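Visitor: here are the coordinates; sequence isn't available:
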């Protein structure tokens, strides 16, 4: 679920019936401020989730990531797992050595990967519900600056596109 940029609260709150794995595969998340958002799933993620669900044999209202007792994992459990597996991952990805990696860092990594793949910043903001009626500059500016750097790069296909001075404000229902 790292590719979807889920918050910890969204991840631990997922139930099996929040996953839609057919055509137009997506996950329905219930996030901050009781906002509901729909995020598409990649084919690779769909395969992993299908395998996981088959292994778990859970009901529709069961948590997708349960404890041994069948209750949802806690925030602390997720952070603990990150602390255990980041050193393991750093063996094959040396850039992780010495870095502080949190679940929120992974959320920002998902946003940056979408940006690098050419996804428009307004779409990223909607998928991750990063903006309210007025986006906070401290949250959005690193992404906007990265977008500008990518557009100005001579190795980028979008280098000839002008940079719009307008600011995006989401209009959510």
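Guide: Everything's here; your move. What you see is a predicted model; the values in this text were computed from it and never measured.
Visitor: contacts, neighbours, all on C-alpha from now
Guide: Will do.
Visitor: give me the residues contacting the helix or strand harbouring residue 108.
Guide: Counting by DSSP states H and E, the element that carries residue 108 is helix 103-116. With CA atoms under 8 Å, 6 or more residues apart in numbering as the test, helix 103-116 has contacts from 2-8, 78-79, 82, 121, 124, 128, 143, 147, 150.
Visitor: between all of these, which two are separated the most?
Guide: Greatest spacing in the contacts of helix 103-116, by CA to CA: 78 and 150 (32.3 Å).
Visitor: quick one: the helices in the chain?
Guide: For the chain, the helices defined by DSSP state H occupy 8-12, 43-56, 75-90, 103-116, 121-128, 137-152.
Visitor: take the one below as the second:
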């Protein structure tokens, strides 16, 4: 049976849809998975319209659609269990099809353009356990062949967990900002040019000092502190790759990334009674609501412990 007979649409709309899918696959060179998803999403939409309008839709019916028609489709999909990401992708496919029809002079895409994509809920940060974080920053599981590179990696990871830095902030440090610093605070310029003070714990300073002692390159005060194997500025991808290796060596979850160490910094501080406002300042968040996500992480962890340990759970 040909695809045309499987689609709830009049012949004119069926043919336009076939042409649109061909262009997606050919001219726009979208991935096969995206084209398949768009095909499925528009098929579901046309099936919905058949019931919604009382007959298989044609191009004239598509041209007359209002924002409320698209919202009714999204509401039905949500009742069927579709999440925000699925709904957003489905709406993107329908928009693409309507805009194709608009370019062909067959319909107006204003109706679907007026509908906002559902906001996907932000996933909770996935911190490491305190024990796993200590393994990572201690250098356990390091596979680097050269001692100075192993020390460099350990120093970077210590800054992410011990000071809550983003990887870009750690790698943006100059030798003059941190080389030889014992303990105290470090001034960091983060997102949006916001400057904050972060702690430099003795154990972090020690890790950086060990790297500086072993580094074969001259570390001028105004130049990058962390160097690649050939002496240039260290790239984030190198640390990310090393973290992937450590995940395998230490049997850590896939969520154990360099950025997860920053999440761990905040979560572990909060779990030990840290003040939310102070953690906001340490992380450089402009809004307290951004930091509040860590309260959900901590509560979630407490409930996990309760379920695992309580005899009546």
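Guide: That came through, no problem. Note that this is a predicted model, so its numbers are computed, not measured.
Visitor: what subset of the contacts of helix 103-116 of the first structure is buried?
Guide: Buried by 16 or more other CA atoms under 10 Å: 3-8, 78, 82, 121, 124, 128, 143, 147, 150, out of those.
Visitor: next, format the residues you listed as a markdown table and append distance to residue 68 of the first structure.
Guide: Output for these, formatted as a markdown table (distance: CA to CA, whole Å):
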| residue | distance to residue 68 of the first structure |
| --- | --- |
| 3 | 25 |
| 4 | 25 |
| 5 | 25 |
| 6 | 23 |
| 7 | 22 |
| 8 | 19 |
| 78 | 14 |
| 82 | 18 |
| 121 | 39 |
| 124 | 35 |
| 128 | 30 |
| 143 | 38 |
| 147 | 42 |
| 150 | 45 |
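Visitor: on that earlier part again, residue 63 of the first structure: which of the helices of the first structure is closest?
Guide: helix 8-12 (7.4 Å).
Visitor: just give me the match in the second structure for residue 7 of the first structure.
Guide: Alignment note: residue 7 of the first structure maps to residue 166 in the second structure; criterion TM-score structural alignment.
Visitor: tally of neighbours for residue 33 of the first structure?
Guide: Counted by other CA atoms under 10 Å, the residues lying close to residue 33 of the first structure total 6.
Visitor: now for it: what does it line up with in the second structure?
Guide: Mapped onto the second structure by TM-score structural alignment, residue 33 of the first structure lines up with residue 192.
Visitor: mind checking how far its match is from residue 199 of the second structure?
Guide: To residue 199 of the second structure, residue 192 of the second structure is 20 Å away according to CA to CA, to the nearest Å.
Visitor: off-centre distance for stretch 1-11 of the first structure?
Guide: Here stretch 1-11 of the first structure shows a centroid-to-chain-centroid distance of 5 Å under the convention CA atoms, centre = their mean, to the nearest Å.
Visitor: which residue ranges form the strands in the stretch 101-250 of the second structure?
Guide: 184-189, 195-200 (DSSP state E, counting those that start in this stretch).
Visitor: most neighbours per residue, which of these?
Guide: Most buried of those, by mean neighbour count (mean count of other CA atoms under 10 Å): strand 195-200, with a mean of 17.
Visitor: what packs against it?
Guide: Where contact means 3 or more CA pairs under 8 Å, 6 or more residues apart in numbering; DSSP states H and E, strand 195-200 of the second structure is packed against helix 147-163, strand 184-189, helix 276-283.
Visitor: can you count the residues close to residue 45 of the second structure?
Guide: Counted with other CA under 10 Å, residue 45 of the second structure comes out at 20.
Visitor: excluding sequence neighbours, find me the nearest residue to it.
Guide: Setting aside the residues directly before and after it, residue 45 of the second structure is nearest to residue 73 in space (CA to CA, 6 or more residues apart in numbering), at 7.0 Å.
Visitor: re the thing from before, report the angle between the helix holding residue 108 of the first structure and helix 75-90.
Guide: 60 degrees (axes from the mean of the first three to the mean of the last three CA atoms, to 10 degrees).
Visitor: in the second structure, what stretch matches helix 103-116 of the first structure?
Guide: Under TM-score structural alignment, helix 103-116 of the first structure corresponds to residues 258-271 of the second structure.
Visitor: pull out the buried positions in the matching stretch.
Guide: Applying 16+ other CA under 10 Å to stretch 258-271 of the second structure flags 258-268, 270-271 as buried.
Visitor: average distance between that stretch and the first structure?
Guide: Compared with the first structure after fitting, stretch 258-271 of the second structure deviates on average by 1.2 Å (mean CA distance after the TM-score superposition for the first structure).
Visitor: the match of residue 7 of the first structure contacts residue 160, correct?
Guide: Yes - the criterion here is CA atoms under 8 Å, and residue 166 of the second structure meets it with residue 160 at 6.4 Å.
Visitor: nearest to residue 96 of the first structure, out of the helices of the first structure?
Guide: helix 75-90 (5.1 Å).
Visitor: by contact count, what packs against that closest one?
Guide: Counting contacts by 3+ CA pairs under 8 Å, 6+ apart, helix 75-90 of the first structure packs against helix 8-12, helix 103-116.
Visitor: and of the ones you listed, who's closest to residue 88 of the first structure?
Guide: Proximity to residue 88 of the first structure (CA to CA) singles out helix 103-116 among these, at 15.9 Å.
Visitor: chain neighbours aside, what residue packs nearest to the equivalent of residue 17 of the first structure over in the second structure?
Guide: Using TM-score structural alignment, the equivalent of residue 17 of the first structure in the second structure is residue 176. Setting aside the residues directly before and after it, residue 176 of the second structure is nearest to residue 221 in space (CA to CA, 6+ apart), at 3.7 Å.
Visitor: which residue in the first structure aligns with that neighbour?
Guide: Matched across to the first structure, residue 221 of the second structure falls on residue 60, judged by TM-score structural alignment.
Visitor: mind listing what that match touches?
Guide: When contacts are counted by CA under 8 Å, 6+ apart, residue 60 of the first structure touches 15, 16, 17.
Visitor: for those residues, pick the one with the most neighbours.
Guide: Of all these, residue 15 has the most neighbours under the rule other CA under 10 Å, reaching 21 neighbours.
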